[in-house]
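Enquirer: sequence first, then the predicted structure:
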Amino acid sequence: MAIPTSTNQVVESLEQYDDVLSWINDTLAPDYTDNLPEVIDLSEIDHQITQLLTTLDIASEDTSMELERIVDDVSRGIPRLTYDLHFMKDGASTLQNALLGVLQRSKDAVPKETSDALDNLHHLDAIKGRMEAAREVLREAESWSTLEHEVTSLIQEKTYAKAAERLSEASRSMVIFQNTPEYDPRRTLMVNLQNQLEAALSTALVSAINAQDSASCREYFAIFSIIQRESEFRNYYYGSRRSAVVSLWQTAFLLDCDRLPGAANDGATQTFAEFLPKFYANFTTVLGIERISITAIFPDPISTLSQFISTTITALQPTVPQRLASYATYHGEAALVHLISALQATEEFASSIEKIMEKLRYLAPASMPSTQISISSADKPQIHRRRSSRMSISLRLNQHRISSTIGSNNAPIAPADGIEWDQELFQPFLNFQTDYGSLERRLLDYSLLNIISSDTKDKVAMSDKPRLFRERAVDIFGLAEASIRRCKSFTCGYGSVGLLQALDGFFQSFIDMWTADVQTESFNQSSLDKASASDNELSDLDYTPQDWSTIQLSLHLLSSARAVSDRLNAFEAKLRAYFCQVAAQFRLSLTDPSNFPMASSKGESQLLEQSTLNSAELHSLLSTVENEGTSREPPFSASLRLQPPTPVSTPEPLLVDAKKALSLFAQTCQTSTSKTILSPLHNHLIEYASSPSWRSTSDPTSALSSSDLRVPTFSLSHSDIIQRVAEGLLNLPRLFEVYADDDALAFSLDTLPHIGAELLHSLSEYGHEIPTQPSHRRRSSVFMKPSIIDPEVVSSAWLTSLGHTFLEYFTSDVLPAIPSLSIAGAAQLASDLEYLSNIIRALNVEHDGLEKWKIYASMDTEEGKKVVNENKFDTLDPVLARVAKMRGWQ
């Protein structure tokens, strides 16, 4: 298109576009839309832009001028508008006056006689209406004088329907006597007559109910409804029809419910687990029959059947909660397993009831029973009872209670959704479900006691403890996996918090027992294997055969702990997956509760949702686990297998206390190993503190010649004891070369004495990840597979730990036991410490306490007294204070 040359064309072309850039492109290059030339003439485009700018300027000026003209026209028209409004107001007033005049003239046109006649007719009509109303009142009042006689006669004649209709008419006239002295006596009379009619009908009603005469029951129901006694009819019906079910429950004497544990049989022949399915089967049979009977009698079969179930359950004696409590008490620690069986039987019963309810929901309105009542009388017309209004059935939990309109009275009945029976059925289990965590822990502890009872009966040799630890772990984790299934069956996932706490405490208790067993077990020579593969290779070391056996046992226990740790991590992954499944089910239930209920029954789901199990702690746990699972698992893709795994942060551990207990077990084994390895060194130092060299009075730095001249001597050499200790320390690397291939040494390195995560990372020469002990806040795995840790790092960590442990013992227990130091003794001690310090450095160990003892022991008397005098004695370094006491500086 060509560039517009007029302002109208510019405005029209702009209105055709929503985007200014598109308009500019189409305006400047209209001929290049289909075939863009390779070379565009820039001078031509510049000319077009100039032309377009000029056109836009002109269009802008024209638009401004047009806008000013319109504003001027509006400004001149506003005063004229006020005048027009005033003119319209005057015209309206003139029209109103004209209409009033026309109305007055129309009235004057009617003669006065005609107007008076019309007024008289209106007055007479009002009088007639009031007289008719007064006549009706007088008739109603007159009928009350004969009401008692008429109703009594009808009852004696067994024409109950007529008596009910007569009472209904009298009841409608009660409003006439409202707020008058006659109301209370007449109300009392009405109630008495209704009671007489009910008493007269009760015997026939019970007979009809027992005979399952639906037609008679339907007539009696209509009569009871007319006299406002529908609830009494339902009580008669429910009481009669549930008698067989209630009797079956009451006459049953159960082994594990109706007597204490250990008591005599007392005639009990079956258990509660055997009786409950039979009871539910009998109840289901009764409900199947009642589905047909109730449909033929009541206008609201679903609500009626729901009420029947609820009233039957509440009428059971002893009550269901009482029997469940006795049942749980009888089975004690294993009560949870038996309660789950009872709950599952109840859920199956609820499912069968749902099927019966479903059949009632599909019942066509045409098949509902007629509520017409025929009165056997030759001279009386048929009296009809108004059909009960039936509302649509909704499954929403907050559905309002519906009413059955009978005559002019509305009698409330049960909710149409039938949810009351469901809650009544599962309410007895709720207290046990909310206490699931405690029940689960008691069951786990009871099962653990049964497992380890054989170990206590048959004394197991200490050398077999590592194998037994692995075997018992298999049993323990089998129990733990069963607990996940119990949580799902008994609480539908709502007990996840209690499950986690029970499992964590259960694992901790199991591992703590083994830790205590290792700590208290004496590694006597008879309980350990004396043979060792290291005897020939390290025969020159100062270890006894029992020492070698103890080391081997500790390593085997560490290896078992590593196996248990792997199982614990695998189980924690299963537990995390279960929690993710529960979280997904919660989310589906929240969005679509009808199709994805948490439990098998809506009533059970609602009870669990409203219980204390549905806590903020539960939602926090599920949200945390689900978020961690989402961050760790990317969406599935076929190309993921070709891509390297993306490093992610390790999730927060779930079984915190169990992993701490396992870490403590590993630390106990490591401490035992360290104690055994260092035992020869400790034996060398037994007499070190009581060495006579500490009290020597000779000057170690000079000797007297025959001319009494002091001749300088060479520095003292270290003592024999320190020499043997040094040789033992230098032999430690050889020991770990033999055990370098043992993966047990690499397990839980961070629990080694005097070793932490920072020191482990500093010891790593190749930058491998080192396992660390987790805390509640830090995200890191508890243990790492030892195969990825360099053996040199493992050896360095153990040597560092052993060096620090030995020096801690040497500086804390051995050196402070030296009673006193002479000048010569101090020089000898300084020489020993210097030599020992060099040996320790060769093992890449530095110890501040050893350095302090070396420095303070090397001071002469003047320097030592000066340092002591410059500081108060109570603020002195503990090592300096002890050396000062030995040297007598203070």
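Expert: That came through fine. Residues are numbered from 1 along each chain as shown.
Enquirer: contacts, neighbours, all on C-alpha from now
Expert: OK.
Enquirer: correct me if wrong: residue 546 contacts residue 525.
Expert: Yes - with contact defined as C-alpha atoms under 8 Å, residue 546 counts as touching residue 525 (6.0 Å).
Enquirer: comparing these two, which residue is more hemmed in?
Expert: Between residue 546 and residue 525, counting by other C-alpha atoms under 10 Å, residue 546 is the more crowded of the two (20 against 13).
Enquirer: which stretch of helix or strand covers the more buried one?
Expert: Element membership for residue 546, per DSSP states H and E: helix 545-591.
Enquirer: next structured bit after that helix?
Expert: Moving toward the C-terminus from helix 545-591, the next helix or strand (DSSP H and E) is helix 602-610.
Enquirer: could you say what helices and strands that following helix packs with?
Expert: Where contact means 3 or more C-alpha pairs under 8 Å, 6 or more residues apart in numbering; DSSP states H and E, helix 602-610 is packed against helix 419-434.
Enquirer: structure B:
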Amino acid sequence: MAVRIVEMPLLVPTMTVASSSNTQALDTLSEYDDVISWINDTLPTSEDREQDTVELSELDQHITQLLASLDISSEDTSSQLERTVRDVSRAVPRLTYDLHFMKDGALTLQNGLVRVRSRAKAAVPLSTQEALNKLHFLDTIKNHMELAREVLREAESWSTLEIEVTSLLSDHNYAKAAARLSEASRSMVVFQNTPEYDPRRALMVNLQNQLEASLSSALVAAINVHDLAACKSYFSIFSDIQREHEFRNYYNGSCRAEVVALWQNAQLLDCDGEGTLTFVEFLPKFYEQFLSLLNLERASMSFIFPDPAVSLSALTSSVLSALQPTFSQRLTSLLSHYGDSVLKTLISLFKMTEDFAAAAEKVTEKIKHSAISIETSESPTSPPLAHKRRRSMRMSMSWRNTPTRSPSTTQNITKLCNLLEWEQELFQPFLDFQVEYASLERRFLDDNLRHITKNDSVRDDADPDGARLLRERAVDVFGAAEEGVTRCVSFTHGYGAMGLVQALDGFFKSFVDMQTNDLRKTSSSSFSTPTSTEEGLSGLDYTPQDWAEFQHYLHLLSSARSVFERLLSFENKLRASLIQVSTTLRLSREDPTISSSNRSQLLSQSTLHSPDLHTLLESRPTDPLLVEARAAVYLFARTCQECLQHTILSPLMKPLSGYASLPLWSAPGDGKSQRVNELQVPSFSLSPSETVQRVADNLLNLPQLFEVYVDDDALSFSLHTLPHIDEPEIPLEPQPVYVGHARRQSISRPLAQGPSPELVSSAWLSSLSRTLLTHLTKEVLPRILTLSQVGSAQLSSDLGYLSNIVRAINIEFDDLERWRTCIDSEDGGAIRDTISSDQRRESYVAVMHQSPWKTVIFKAKLNLLPVLVNGHHGGNR
């Protein structure tokens, strides 16, 4: 059964109708702060009985009796409250009368006191009053004279101060000398703002210096032999003469001597250029001895100093400040020794330093708690509790709220942070390198990349295309990148996340760009312009070399897809790491106790903690992180696609290599009619030239090639980078893809939901056809030197036939139609005249590229073509 408890205070009167046990339970209700605890302690538990469990029926009976008792008590309380309210209601009207009566009595008493006082003054004789005034005056003079006597005594003691202190020092009675100087120091206030102050102040300092000089050698000897009693006595003496700081300097200087000597005498191979030890090998030994010193002094300082925790912190800072060469200087030496790979060494040193700081913090915590225990034992004991409540975790009917942190706890945390100020000096040398983390990480990654790719020129005979090598290199590259996330968290606690993303983005881009450049270099030699003398390429009968190149570029494109998939997977891991970093930093901002060390405070106050970092950590999960890397992969894929298309189109482009030099372009005669018996007989339906027929047949045979390879994942990758592709033709759901710093809509989508085979085939056929037609209109047709009427008719027929073939495969190409329209125009003769003139041929070619055809004809008529486009397409003379 469920029992709902309403937490409200109850007034429990004396019970008249209830069992004796319930009466006793109700009597104890006033001793509890809340009803929940009272109920939990009143109900029987297994601890109150010999049985392990409590019967449900018995528990229900107890609850029923308790509810009945509470109901009766509530009714009695209500009745008493009503009677009390009724009595108060009757008494309130009379209260105003009582107050008025008391006011009148007070006024009467005041008037009577005034009259009595005036009568008392009149009763005292004048002579008596004068005597009393004189006595008061004499008492005041006496007090002033006593104060002046004390001052004169203090002043008189200064005349013998130097003799007394010198005598005590000669007798080695340092404690009395310190006490005498302490008394004299307290009397210095007497001479404040008088000419005597400066001479006496100088005398005081001189005597204190003599006492300190006399004690220094004995103090150092006592510290060296760990004579704690003598050290404590000397500390009291130094405190009496306001030289406590000098005592700490003597103490810390003697304690740190051995540790500092270990640092200074070390000859490090990577810092000093001498010795056999490296800094990474030496630093653990140094920290080990340093920590031994702190553990040793923990007990000693608790006996000598009243503030052992602060004193231990001061000793730690003293050791760090006395190191020569400094920590920063040795870290800088590492940079020149290790070069680009210095980050790994810095992270190892930083980790060692963090481990030492954690161990030193534990020592400080121990000595701090020891001091608190001593103070607690000396303070009065707290009074015992009036009532010891019985707590039972079983049958608990509510959860207690966690108490809020009290102000004293916050003060203790602040004091602890002040005690650990030595951490700032310990980690400050690393801060300069942490701020430059992005540069260090990029240099480290680039150094790894050089080692990974140094043997790229050596190809495996079993894999001449290098695709397998690219995949293997990618494994090493992504392995190095994953280690970068660990380095960032270890070295910057996540504050260098922005620099990590930038370094990784540039690192991947450099790797992929190297592959792209190598591909362009290796493919440039095979991209020589084909000649018409080559045979064996009729139809789509590729040579073994063509098939080898086809497989080569197809495998590289497949490797590009594999690299891109790895890149997306790595981005997911990187995003998860950034989420963890964001959570940690947010918690540290909300609760400073999570990160109270100065090493985190140094990073949070550095330039690493920038608005760009918050923008990165708060970015949407759909935003890409490695923007430049993605663009580089797409560029590599486009290069592979261009090379692959060059191989596929080679049977189509080779026949076009001699198309512009065919003799039929300059053949004499009228291509539109024939003369028969002096009559003009038109000619119809010129057949396309053999070259165009061959190109068109090969173009129609291209789909057969993709029937075999259309299911290959390589062809479906990065369709939006295909040359001359018209993205609206591909009905894919767009996905944001970042190229450079601008966002563009791409036809690509998650690789797990790739495009259909029909779409892949259509995209590649469209790209191939447009590439071929672009080559025809931009490279082949402008090289035609002369064009007669017969040649014009043949060219128009060729272009018309090719246009029909292109439309048959659902391709629209405006430039091809413009060429055909120009050739078929009524003013084509003006263009032919322009073509036949050698000095105007260059102008014709340029205008064909840049101007609308109406403008071409108009300019031809005005004979202004050479003026408008002078200097264009000089290579086509």
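Expert: Received it, and whenever you're ready, just let me know what you need. Since the model is a prediction, treat every value here as computed from it, not as a measurement.
Enquirer: now the helix holding residue 546 of structure 1 and helix 602-610, what's the angle there?
Expert: 120 degrees (axes from the mean of the first three to the mean of the last three C-alpha atoms, to 10 degrees).
Enquirer: what about helix 545-591 of structure 1, how far off from structure 2?
Expert: Once superposed with structure 2, the aligned residues differ from helix 545-591 of structure 1 by a mean of 1.0 Å; criterion: mean C-alpha distance after the TM-score superposition for structure 1.
Enquirer: counting by contacts, list what that helix packs against.
Expert: helix 465-491, helix 616-632, helix 656-684.
Enquirer: by contact count, what packs against the first one?
Expert: Put plainly, it is helix 465-491 of structure 1. Short answer (3+ C-alpha pairs under 8 Å, 6+ apart): helix 465-491 of structure 1 packs on helix 335-361, helix 436-457, helix 496-520, helix 545-591.
Enquirer: with distance to residue 889 of structure 1 added, can I get these in CSV?
Expert: Formatted as CSV, these follow (distance: least, C-alpha to C-alpha, whole Å):
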stretch, distance to residue 889 of structure 1
helix 335-361, 72
helix 436-457, 59
helix 496-520, 43
helix 545-591, 43
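Enquirer: quick one: which of those is nearest residue 174 of structure 1?
Expert: Set against residue 174 of structure 1 and scored by C-alpha to C-alpha, those come closest in helix 335-361, at 38.8 Å.
Enquirer: against structure 2, where does the next helix or strand after that closest one fall?
Expert: In the C-terminal direction, the helix or strand that comes right after helix 335-361 of structure 1 (DSSP H and E) is strand 403-406. Under TM-score structural alignment, the alignment places strand 403-406 of structure 1 onto no residue of structure 2.
Enquirer: so for residue 825 of structure 1, which of the helices and strands packed on helix 465-491 of structure 1 sits nearest?
Expert: Residue 825 of structure 1 lies closest to helix 545-591 among those, at 34.2 Å (C-alpha to C-alpha).
Enquirer: check the offset of the longest helix along structure 2 from the chain's centre.
Expert: Among the elements of type helix in structure 2, defined by DSSP state H, the one spanning the most residues is helix 56-123. Distance, stretch centre to chain centre, for helix 56-123 of structure 2: 66 Å (C-alpha atoms, centre = their mean, to the nearest Å).
Enquirer: the helix or strand that that helix is followed by to helix 56-123, inter-axis angle?
Expert: Stepping forward along the backbone from helix 56-123 of structure 2, the first helix or strand reached (DSSP H and E) is helix 126-159. Interaxial angle of helix 126-159 of structure 2 relative to helix 56-123 (the same axes, to 10 degrees): 110 degrees.
Enquirer: burial of residue 290 of structure 2, as a residue count?
Expert: Summarising burial for residue 290 of structure 2: neighbours were counted as other C-alpha under 10 Å, giving 20.
Enquirer: scratch that, residue 825 of structure 1 is what I was asking about
Expert: Look at residue 825 of structure 1: counted by other C-alpha under 10 Å, it has 23 neighbours.
Enquirer: and if you look at residue 731 of structure 1?
Expert: Under the criterion other C-alpha under 10 Å, the count of neighbours that residue 731 of structure 1 has is 15.
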